[in-house]
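J.: Next comes the sequence, and after it the predicted model I'd like to discuss.
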Amino acid sequence: MKIALSQMQVIPGSPEKNLATIKDTIAQAKQNNVDLLILPELCISGYMLSDMWLVPSFVEEMHGYNEVMREASDGIAIAYGNIVLDKQINTRLNDSAHHPNKDGRVRMYNAVCVVQNQQWVKRAKHSQYLPDGIQPKTLLPNYRFFDDQRYFFSLNDVALDMGVSIEDLAQPLLLEHNGKQVKIGFQVCEDLWCKDYRKDGKALNMSRYLINNGAELLINISASPWTNQKHDARDRRIEFLAQDVDQFVPFYYVNNVGPQNNGKNIITFDGGTTVYNAQGMPVQCSQKSFAPDLMFVEHEQLPQQKAVRSEPGKIEQKYQAIQSGLRYIKDMLGFEDDPKFVIGVSGGIDSALVVCLIEQAFGQDNVWALNMPTKYNSSATQNVAKHIADKLGIKHLQIPIQELTDAQMDVFTKLDEALPSPEWMRKLSDENIQAKIRGTSILSNLAGRYGRFFTNNGNKLETALGYATLYGDVGGVIAPIGDLTKAEVFEMARFMNEHIYQDEVIPHSLLPNELFEFGEGDIAPSAELREAQLDPMKFGYHCALLEKFTSFAKTSCEDVMQWYLQGSMEENLGISTALIQRWGVDEPASFVEDLEWFARNIQRNVYKRIQSPPIIVTSPSAYGFDIRESQMPWRTSERFNQLKQQVLKMEKYNPG
């Protein structure tokens, strides 16, 4: 049996474009004498559509495409992902009972649909509980940015409603091949990530149920987002499945590519389509990441050797994810052509990296670099902005804003005479006037005037600490580096110089040494809103803290203080003793003061993050709808206060 696995790009909310891709793929499969074509999860509609899944007319339209797919299966079998509205459930059950979705609507499955020769395929064991040719997703993820339980009815829900076992519903489907029936077990995405879903003291393992019911091979159709080292994570999951059954069978995994979004996050999909043998070993895989691919497999002649595939380093993978997310903008907005951009380039490292990322995604003709100096901006940073623009071959614009700043300052100086305010508030407001002029008065208006977009250039550390001006640099259509720590910004800048450009496009003067120190003549990070201003973050150290604070299993201040007492900061944060000493947090009082400042600022700036533009996800936990936050005061627990007193009694941090 010849099988084709389509690692297709799925454009969410664009069924016509997706169907055109699918029909081309079907034609190509038929030309290659394919018996079974496998397409990804929700490949017609897209997966991350938020509450579009609650719009009846849209859902009806998506369901209607199942007939289009059935008709397209003449001479071939097709397994694809789509929603199924179970409208005939009362007819099949011969009852008048109420069998709704959990929200009271018509029951809706996120399912693998299987058609062959214009017919819905049958089950190995007939069941009146489900329509022919469909297998609903069993495990509905409800973590990170996944909301499946909000919209869909699972196979497990069906079992509960009908009073039958999930094992009995996990039946293979029967495909005709050379006059014989082949029993194939179908599952959807999360069904293979089953180790942490439990039933009767074991993993709720659809693979085990399907194999026990006679499946000769397994097929998983996915819309599984990229994360760093995702290939390794998938392989380990399949290894678990193989160990959890008495006799495993070949396993076919098909994933989509192309970003999707939930309004606040842009999530990328890398593919990773792979065939595993009966020992759970990967033996054939797509060599394309973040790109479409069509892979052909002779099922009876699977390779015996383990497949060789390279997995780039973390920063290169994050670079690929950001590029994929940026190129998605035209699809996200329904444009036929790539958008044009004007980027505020201050001469600092963040905007330097962003303008390079945008140039790589859209080409030099689609990018302008805009520098907006005041009296506080040094000639060094202004020269850096021009240097980068010249190296990239993009238009360089400079619009000084000192006169606009002075004009606004005059207004508020007069107002202060009648309405006095604390000096620290006036100084902060005076600084932020510059940022607001840049972001709102100049950058956004210039973008609107010339039909261009502008970006948010903030990194994850700035986003966390609120080191940005609302209605100033908190704006734009997208935040390309909003999920990169400052340490990763420096690392990606080096990567681009060395591997993308093979040239010093981003000046070395913007890049620190391994302890994040800047030498004489270098340009340390600064907002340049006042004289001799430097960013208040402890780079490297705060970056490591933030990664722990925002990891999937989130670290608390109490955890960090416990590490400090144990002398295990290096091990737990992945940093050196030298970096701890460089920032002075080996002094217990300084450590506590800094930790409180760090945690307090993260909590007090939730309101800014709520209003920030979409962030491209590059970490296991990104701000947006990945990390869901409520506005509330920062507080300390009793344990925090106890640990604080213990730390303050220390003379010095003692590593190890």
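T.: Okay, I see it.

J.: Please make it C-alpha for all contacts and neighbour counts, starting now.
T.: Fine.

J.: what's the burial count for E316?
T.: The number of residues packed near E316 is 17, by other CA atoms under 10 Å.

J.: this is the other structure I want to compare:
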Amino acid sequence: MIKIALGQFEIKPGHPDLNTNRMLEMIQSAKESKADLIVFPEMAIPGYLIGDTWEQNAFLRDCEYYGKKIIAASDTIAIMFGNIAVDWTKKNTDGRVRKYNAFFTAYKKNLIQSPASPYPFIIKTLQPNYRAFDEERHFFSLPKLADELKTDIADLTSPIDLCLNEQTLRIGCLLCEDAWSDDYTFTPLALINKNHDVDLFINISNSPYTLGKNNKRNRVFSSHAKSNNAPFIYVNNIGIQNNGKTIYTFDGSSTVYDANGKIIAMNEPYTNQLNIVGIPLEGEPSLPAIKVNEDTDIANIYTALRYGIKNFLQDIHMEKVVIGISGGIDSAVAAALYASILPPENVLLVNMPSIYNSNTTKDLAQDLAKNLKCLYTIMPIQDSVDTTVNQIKTTPIQNLSNNTTFYLDVSSFVTENIQARDRSARVLAGIAASFGGGFTCNANKSETTVGYSTLYGDQSGFLAALADLWKFQIYDLAYYLNQVIYKREVIPQETIDIVPSAELSSNQCVDEGKGDPIKYPYHDYLFRAFCEHWNRATPEDILTWYKEDLLEEKLSCEKGLIQKYFSTNKEFIDDLERWWNLYSGIAVAKRIQAPPILAISRRAYGFDHREAQNGAYYTAQYRALKKELLK
């Protein structure tokens, strides 16, 4: 049995100095605990999501410099770690210097080289080019190198031999995606195993949290261990990283699978932890399996949100926040989240009523602030809205070419937008600056999908923490905050019960049961099919499923909703086209200008969901189906 230390720590993207110092501290602790080997995550020194910083040669040299410090620390312990590797004599296909996403193994102050590799490090084979990942933009992969050298990939792939504790181990080294090979034409794990008996597989990762992904990883990696009859070690990092528009949490959850596929050790999620595990090798008794919780429930969502918000606030050095609260569910959940992270005196809740806000919601906003013990103020906006409307209506517009004038009319719809912008661009922005903090964007994913928001109004803020949660998840989170986190009713039950409404006109009166045009029990699932399904649904798919009476099954929504909401084919098609036109149209422009979004789902808006302003498109098959159904 060998003692392996899982070096799970918070990687600071773009700060190799801080990351190296943390690694050296963990190496020293591992030495004191008599560990034989310590393993760190992928890209442990530079971080992973750092944009085009990879194009800075000075930064690359710095990463090499800090990598040598880690190698020098391997005098009495073997060290495996991820770093950028640079071949200064060659170029990438973009003409810049050659860079590899690399797996280094150091022992006795030297790098251990695989017999098959032309370099003293392992090169990542499978480079993800989906979601947030853009590795092909910066890194040269092993298949490209094989093609350049005119050789087979298998000829460049083999385990490394590492002598630890007087026994030589053959270790298969995998970088993150190399163990997720189902959708690729070859399997790195199989290539390593092809002509070699492997004693142990180690996967170093820089893998962001996604709801449900740990469950899948445990199934996949357990199968790898069992089918190859060798223990499998997965080491991931914690922290947050971003690509400018989307913020990802990294949960760690580093795991050890024995040769039978049983989970025998797992690091605590979101925790800096040096976990030293005795790894049973062939012929040695296995350790007992440990219980692993499912990661698909609302508790995991809350943990990821709280961790992401807290770390983002720390990274941008923001200690105070201002939250506009309406008495509705979204702002209430946002307030309860931030109040669980910051001292109550650092959270200022602002209610900004107009003539359309009911006493019901105004009272609920005050109850929320009282329950959370946060700072609270009421700042009515009606006078300023009236001033803006009157100014627009009474200020002449001149046509200087023919010396004529006219006046603009302000519709009720425009007045709604003026209210929303007045709240955010004027009141919240001004209060936040005076309070010494930032103001939040409380939009959910349903609203973000179809642009049910106002540019420079409720679409504004420094962070959209809830914008990757569907409305049903917002409600689940409200119950969880009350029942588990606060253990009392901080979000009033009436806030949960009232109809969701923007309260921007008399047509949205909550006391009369009038609310948003979005039918959340159905539209949440329709919109999710637009953006989250791996094969994203289009109107053609939706109409096909509708015609075949399979839509509710395909969307995974409640049965009977289609019949409940739509009495004719025309009503259904009109509704579908309304939201598709918005999703593909003005909502794109709004998303481009939206605040950064904290990612939870399998696809969050921002850089995770790349889109262009091309307008709505309907396929020929859709048009034929529509014609048939409308006969």
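T.: On my side now, so go ahead. Bear in mind that the values here come from a model prediction, so they are computed numbers and not experimental data.

J.: quick check: longest strand of structure 2.
T.: strand 78-91 (DSSP state E).

J.: average distance between the helix or strand following that one and structure 1?
T.: Following strand 78-91 of structure 2 in sequence order, the next helix or strand is strand 97-107 (DSSP states H and E). Compared with structure 1 after the fit, strand 97-107 of structure 2 shows a mean deviation of 1.1 Å (mean CA distance after the TM-score superposition for structure 1).

J.: Relative to structure 1, which residues correspond to the helix or strand following strand 97-107 of structure 2?
T.: Counting by DSSP H and E, the next helix or strand C-terminal to strand 97-107 of structure 2 is strand 110-111. On structure 1, the counterpart of strand 110-111 of structure 2 by TM-score structural alignment is residues 119-120.

J.: What is the end-to-end distance of stretch 375-385 of structure 2?
T.: End-to-end distance for stretch 375-385 of structure 2, by CA to CA, to the nearest Å: 25 Å.

J.: do the same with stretch 461-477 of structure 1
T.: 19 Å.

J.: so that stretch corresponds to what in structure 2?
T.: Using TM-score structural alignment, the residues of structure 2 aligned to stretch 461-477 of structure 1 are 446-462.

J.: ok, now stretch 340-353 of structure 1?
T.: Alignment of stretch 340-353 of structure 1 against structure 2: residues 320-333, by TM-score structural alignment.

J.: what span of structure 2 lines up against stretch 589-598 of structure 1?
T.: The alignment of stretch 589-598 of structure 1 onto structure 2 (TM-score structural alignment) covers residues 570-579.

J.: Give me the mean deviation of that stretch from structure 1.
T.: Relative to structure 1, stretch 570-579 of structure 2 is 1.0 Å off (mean CA distance after the TM-score superposition for structure 1).

J.: any idea how far that stretch is from the chain center?
T.: 31 Å (CA atoms, centre = their mean, to the nearest Å).

J.: again, but for stretch 467-477 of structure 2
T.: Centroid separation for stretch 467-477 of structure 2 versus its chain: 15 Å, with CA atoms, centre = their mean.

J.: do the same with stretch 535-548 of structure 1
T.: Relative to the mean C-alpha coordinate of its chain, stretch 535-548 of structure 1 is positioned 21 Å out (CA atoms, centre = their mean).

J.: Give the buried residues for it.
T.: M537, K538, F539, G540, Y541, H542, C543, A544, L545, L546, E547, K548 (16 or more other CA atoms under 10 Å).

J.: what range in structure 2 does that stretch sit on?
T.: Using TM-score structural alignment, stretch 535-548 of structure 1 pairs with 516-529 in structure 2.
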